[in-house]
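Chemist: here you go, sequence then predicted model.
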Amino acid sequence: MHDVVIVGAGPVGLSLACELGLAGCSVLVLERETGPGSPQKTAPLGIRGLSAASVEAFYRRGLLSPLLTASGAQDDLFGAQPEADEPPRPRFGGHFAGMMLDGAKVDVDAFPYRLPSPGLHAVRTHLEAVEAVLSEQAVKLGVEIRRGVTVTAVAQSPEGVTAHAGPDTYEARWLVGCDGGRSTVRRLAGFEFIGTEPQFTGYVMHATLADPQGLRPGFNLTPTGMYIRMPDMGYFGMMDFDGGAFDRSRQPTRDHLQTVLRRVSGTDVTLDEVHTASSFTDRAMQTTTYRQGRVLLAGDAAHIHSPLGGQGLNAGLGDAMNLGWKLAATVRGHAPEGLLDTYTGERHPIGAAVLDWSRAQVTVMNPGPHAQAVQAVVRDLIGTRDGTTYMFERLSGAWIRYDLGGDHPLVGGSAPEFRLEDGTRLGDLMEDGRGVALDFSPDRRLQVPALGWEGRIRYAAGTAGDDLGLGAVLVRPDGVVAWAGDRHPDRDAFERAARRWFGSPAI
């Protein structure tokens, strides 16, 4: 029996497998596709944007450099150096409902706890690169990946879960569905899935135009929808407000795509050749809980929405980082009571907010004079310093903060990249998936090794180049600040926080 069976070998399932593997769990990943390759995963259709929050997660596991290499994006760190005195300004190409944002207008003073780090910027990559890096890491950690396996039934007992795939059965103590928007696990385990129906059919295609000068490059919001053209790679995207009438099960033909492109763009351009194409909608749905007994969901299996703003992959990776260490602690038997339930408690509101962010963009893009009037207002707002800063906060992931209690504004948010006087960085300390206690206090009063959490919390003491006025910080394995103390931190308060997130000490 495995500790955990994960259904789905996409980025979310593989990321979760890596987190569990770091903790020494026995993990089996089941994937219905027979091989990892697909035209939908490579450029241009497989292109995705990783938010700064996701890039930071790769960095903290030592996987950012391999990811950049696999993505052909070695320069996407934008020169960000942890040794620099100041974090670099955001270099930013995001959009809201097709309206582009200017990173030069971001008010960096609105983020007073940013420190120099390689993980401060978004990175453009593609799904094949993400999956290749995570697959290699998972295998190194002892994770078993079986492809060509379609799960057809799931049965729970008080002791574990059995996944059936034809004549084969796979037993585990826990099962996690990471099998996408049409999740079989979600259906078989009886999760309630609620939300809103689509307003548009979207299309992405790799194609060539007979008259390329007829379409403007970039994002183009029009009176009848939106189209995207990336001429350097032959990528086109379209949003056609037909109420989602085009059935995704049908393969779009060249004639159909040309008709839609002409309608949305308001031109008479001609598609010369369509190499690959697929469709999607803005249907926005979410499960009411992310856990049913010993079955959990992550990524698109738990929440679906339109890909506007590139939030889906990033939300799924955030789910995996949040769930991984909690499920591992539960498997290993040292999780404090209720720890696994905080997964739904913390991530469900994030998923709901992402769905609303998608719905807001769809509303603004909707054809007609009312939506166009709203577009004019939004354009004015995002042209301001405060408006751009707000958008940057949402698109970068900087807005994500869990309600963990505590008075310090850092608690519940992502930890800054503290750097000790010996050159050790927080990212260096987090590669093995443990929590981290940083002790900047003059008398080094935390003394974590003597308190009994040494196997779960890595202790590092010393003077920091910039300690942001703190005396100590406790960081969860997912990079979230669990507790922060002043210049003379209260060790009792630290112990309470450590017990809350890491269970009783071993001694």
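Modeler: Done, it's in. Numbers count the residues shown, from 1 in each chain.

Chemist: from here on, contacts and neighbour counts on C-alpha atoms
Modeler: Noted.

Chemist: which residue ranges form the strands in the stretch 351-500 of the chain?
Modeler: Counting by DSSP state E, counting those that start in this stretch, the stretch 351-500 of the chain has strands at residues 435-439, 457-461, 472-475, 481-485.

Chemist: export those strands to TSV and append columns for distance to residue 333 and mean neighbour count.
Modeler: Shown next, in TSV, are the strands of the stretch 351-500 of the chain (distance: least, C-alpha to C-alpha, whole Å; neighbours: other C-alpha atoms under 10 Å):
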stretch	distance to residue 333	mean neighbour count
strand 435-439	16	27
strand 457-461	16	20
strand 472-475	20	26
strand 481-485	21	25
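
Chemist: helices of this structure, start to end?
Modeler: All helices of the chain, identified by DSSP state H, fall at 11-22, 52-60, 64-71, 127-140, 184-189, 254-265, 311-332, 341-365, 369-382, 385-396, 426-429, 448-451, 491-502.

Chemist: for residue 336, which non-adjacent residue is closest in space?
Modeler: Of all residues not flanking residue 336 in the chain, residue 503 sits nearest, at 4.4 Å (C-alpha to C-alpha, 6 or more residues apart in numbering).

Chemist: now swap in residue 440 and tell me
Modeler: The spatially closest residue to residue 440, leaving aside those adjacent along the chain, is residue 471, at 4.8 Å (C-alpha to C-alpha, 6+ apart).

Chemist: buried ones in stretch 391-410?
Modeler: Using 16 or more other C-alpha atoms under 10 Å as the test for burial, stretch 391-410 gives 391-402, 410.

Chemist: returning to that earlier point: for residue 414, find the nearest of the strands of the stretch 351-500 of the chain.
Modeler: Judged by C-alpha to C-alpha, the one of the strands of the stretch 351-500 of the chain that comes nearest to residue 414 is strand 481-485, at 6.1 Å.

Chemist: ok, residues contacting the closest one?
Modeler: With C-alpha atoms under 8 Å, 6 or more residues apart in numbering as the test, strand 481-485 has contacts from 404, 406, 408, 410-415, 470-476, 494, 497, 501.

Chemist: same question for stretch 433-447.
Modeler: Under the criterion C-alpha under 8 Å, 6+ apart, residues 19, 22-23, 61, 325, 429-430, 448, 455-464, 467, 470-479, 487-489, 491, 494 lie in contact with stretch 433-447.

Chemist: what about residue 201, how many neighbours?
Modeler: By other C-alpha atoms under 10 Å, 23 other residues sit near residue 201.

Chemist: check it against this one:
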Amino acid sequence: MDTDVIIVGAGPTGLMLAGELRLGGVRVVVTERLAEPTGQSRGLGFTARAMEIFDQRGLLPRFGALEKSPLGHFGGVQFDYTVLEDSHFGARGVPQSQTEAVLEEWSVELGADLRRGWELQALADGEDGVLATLDTPDGVQQLRAAYLVGCDGGHSTVRRAAGFDFPGTPATRDMYLADVVGCGLRPRFLGERLPNGMVMAAPLKENVDRIIVCEHGTPAGDRAEAPDFEEVADAWQRITGESIHGGGADWVSSFSDATRQASEYRRGHVLLAGDAAHIHLPAGGQGLSTGVQDAANLGWKLAAAVQGWAPAGLLDSYHSERHAVGARLLMNTRAQGTVFLGGEESDPLRQLLTELLAYDDVKRHLSGIVSGLDIRYEVGDPEHALSGRRIPPRGLRTALGPTSTTELLHSGQGVLLVLDQDGPAGTAGGLSAAAESWKGRVAVTVAAPEDPGAFGGAAALLVRPDGYVAWVGDRPDDPAGLDDALHRWFGAPAGLEPTP
């Protein structure tokens, strides 16, 4: 093997996955067809759950000061997301180019091998791994790896080459996205619906505005090239009656309301993540964030498979857990599109949604969907409220000083957190002994929570490397069920794992 894993695509999903795999100790080559980053920033931030993912790997300081927005929307109807604990609409105003730069720096620091100007031409999945044929600056080259992951976007070459099905609904309209310069636009943060369509405008920096243009009656096309500024300016004038032809654009792109999801996220030694696995209307900035979460879910499982300690079914749980999340993403973005982009026929629906959002339960439900905070995996005993959910970001006191639940996850290992309510100087007792055989995969920490009610009375938590709680203990001296959870998520004890 030339490497353990080949990742095709150096966007946020591919770079996040590269870092996760390096934390798991496997060799990674990331191939990217573009010789240099474009600098274009379709995404302008990330959701609350993606922010937690970055925090658990210690990445948030690299972004500098982040602005969290308590107010968000669903289908253009604004409401306060903080009605749900730990929720917010996300970090705003972070260009995707900055997110990619942060993730590239991190993954390369960890040892990922990033090769720009390498474009996948073909792949062959065999019994022992994958052979990838790539066009490179030095001619056609081949790489052999145990696994290959397509993180190469909505038009994924990997998805087509490996024969993945991609069912869904085709595009019904084309829309424009651009960063325009010198147009003097007034803000339209949540969009303005007019007889001929909908437009949005938000200032990015002095003299530069991000605009979205959705014109009614525009047929869906299969564009080989991005539209030019003149085409966008014409559509803007038809909708608003205003001319922006005297300005220009830093960049222009188009998108559609096509909604598709791969029917499986894994075929043999080939897997899909991010937009390669699911495409949808970009409502609420959920695409980048969902891809980052795909990577966090897949990374440690794929590393375990390469290292040889993955228990049966662990790698396949990537599909079972994330496919359901992807399907829910497609559902909510289609619903938002119906509310947001429809004409007069959608007015009653908008009115009804506005009335429903007067109720806190509705706010909690919708903010949970968009933020990703409502995700709950089937990990075993569902009785405890934390079981299958992400461990909440909370402060802790240990014998070595203050820490937090997110800081415990920086290394990418699992964590057995023993919650000593009397103080941080206690011991893990029988729980520590039960987890000793998984040392190197699971770190044991004894801590007192800063907020005694932070974990619903739990005495101990087994947390997966992606931050999700896999086991909840009710008593600090009772390891009942812990051994089964350790085997399910972390394989056989060290030294007893099967040969890969």
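Modeler: Looks like it arrived, so ask away. This is a predicted model, so every value here is computed, not measured.

Chemist: one step back: map the residue nearest to residue 336 of the first structure onto the second structure.
Modeler: Matched across to the second structure, residue 503 of the first structure falls on residue 491, judged by TM-score structural alignment.

Chemist: coming back round to it: output the strands of the stretch 351-500 of the first structure as JSON lines; include the columns distance to residue 304 of the first structure.
Modeler: Below are the strands of the stretch 351-500 of the first structure laid out as JSON lines (distance: least, C-alpha to C-alpha, whole Å):
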{"stretch": "strand 435-439", "distance to residue 304 of the first structure": "31"}
{"stretch": "strand 457-461", "distance to residue 304 of the first structure": "35"}
{"stretch": "strand 472-475", "distance to residue 304 of the first structure": "30"}
{"stretch": "strand 481-485", "distance to residue 304 of the first structure": "28"}
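
Chemist: coming back round to it: comparing the helices of the first structure, which comes out most buried?
Modeler: Comparing those by mean neighbour count (mean count of other C-alpha atoms under 10 Å), helix 11-22 ranks first with a mean of 28.

Chemist: mean per-residue distance, it versus the second structure.
Modeler: Taken over the aligned residues, the distance from helix 11-22 of the first structure to the second structure averages 0.5 Å (mean C-alpha distance after the TM-score superposition for the first structure).

Chemist: buried set for the biggest strand by length in the second structure?
Modeler: Using DSSP state E, we find that the single longest strand of the second structure is strand 139-150. Across strand 139-150 of the second structure, burial judged by 16+ other C-alpha under 10 Å covers 143, 144, 145, 146, 147, 148, 149, 150.

Chemist: tell me the centre residue of the first structure?
Modeler: The centroid of the first structure falls nearest to residue 314 when counting by C-alpha atoms, centre = their mean (2.1 Å).

Chemist: that residue and residue 48 touch, don't they?
Modeler: No. Using C-alpha atoms under 8 Å, residue 314 of the first structure makes no contact with residue 48, being 9.5 Å away.

Chemist: returning to that earlier point: tell me the one of the buried residues of stretch 391-410 of the first structure nearest residue 201 of the first structure?
Modeler: Closest to residue 201 of the first structure out of these is residue 395 (23.1 Å), distances taken as C-alpha to C-alpha.

Chemist: residue in the second structure paired with the closest one?
Modeler: In the second structure, residue 395 of the first structure lands on residue 370 (TM-score structural alignment).

Chemist: ok, now how distant is its match from residue 350 of the second structure?
Modeler: Residue 370 of the second structure sits 18 Å away from residue 350 of the second structure, going by C-alpha to C-alpha, to the nearest Å.

Chemist: one more: residue 4 of the second structure?
Modeler: Per C-alpha to C-alpha, residue 4 of the second structure is found 50 Å from residue 350 of the second structure.

Chemist: check residue 24 of the second structure too.
Modeler: 47 Å.

Chemist: and what of residue 127 of the second structure?
Modeler: Separation of residue 127 of the second structure from residue 350 of the second structure (C-alpha to C-alpha) stands at 53 Å.

Chemist: do residue 384 of the second structure as well
Modeler: 37 Å.

Chemist: ok, now residue 35 of the second structure?
Modeler: Distance, residue 35 of the second structure to residue 350 of the second structure, by C-alpha to C-alpha: 45 Å.

Chemist: again with residue 432 of the second structure
Modeler: From residue 432 of the second structure across to residue 350 of the second structure, the span is 54 Å (C-alpha to C-alpha).

Chemist: ditto for residue 59 of the second structure
Modeler: Remark: distance between residue 59 of the second structure and residue 350 of the second structure (C-alpha to C-alpha) = 38 Å.

Chemist: same question for residue 167 of the second structure.
Modeler: According to C-alpha to C-alpha, residue 167 of the second structure and residue 350 of the second structure sit 29 Å apart.

Chemist: cool, residue 210 of the second structure as well?
Modeler: Distance of residue 210 of the second structure to residue 350 of the second structure, computed by C-alpha to C-alpha: 24 Å.

Chemist: residue 490 of the second structure now?
Modeler: Going from residue 490 of the second structure to residue 350 of the second structure by C-alpha to C-alpha gives 47 Å.

Chemist: then residue 97 of the second structure?
Modeler: Note on residue 97 of the second structure: its distance to residue 350 of the second structure, by C-alpha to C-alpha, is 34 Å.
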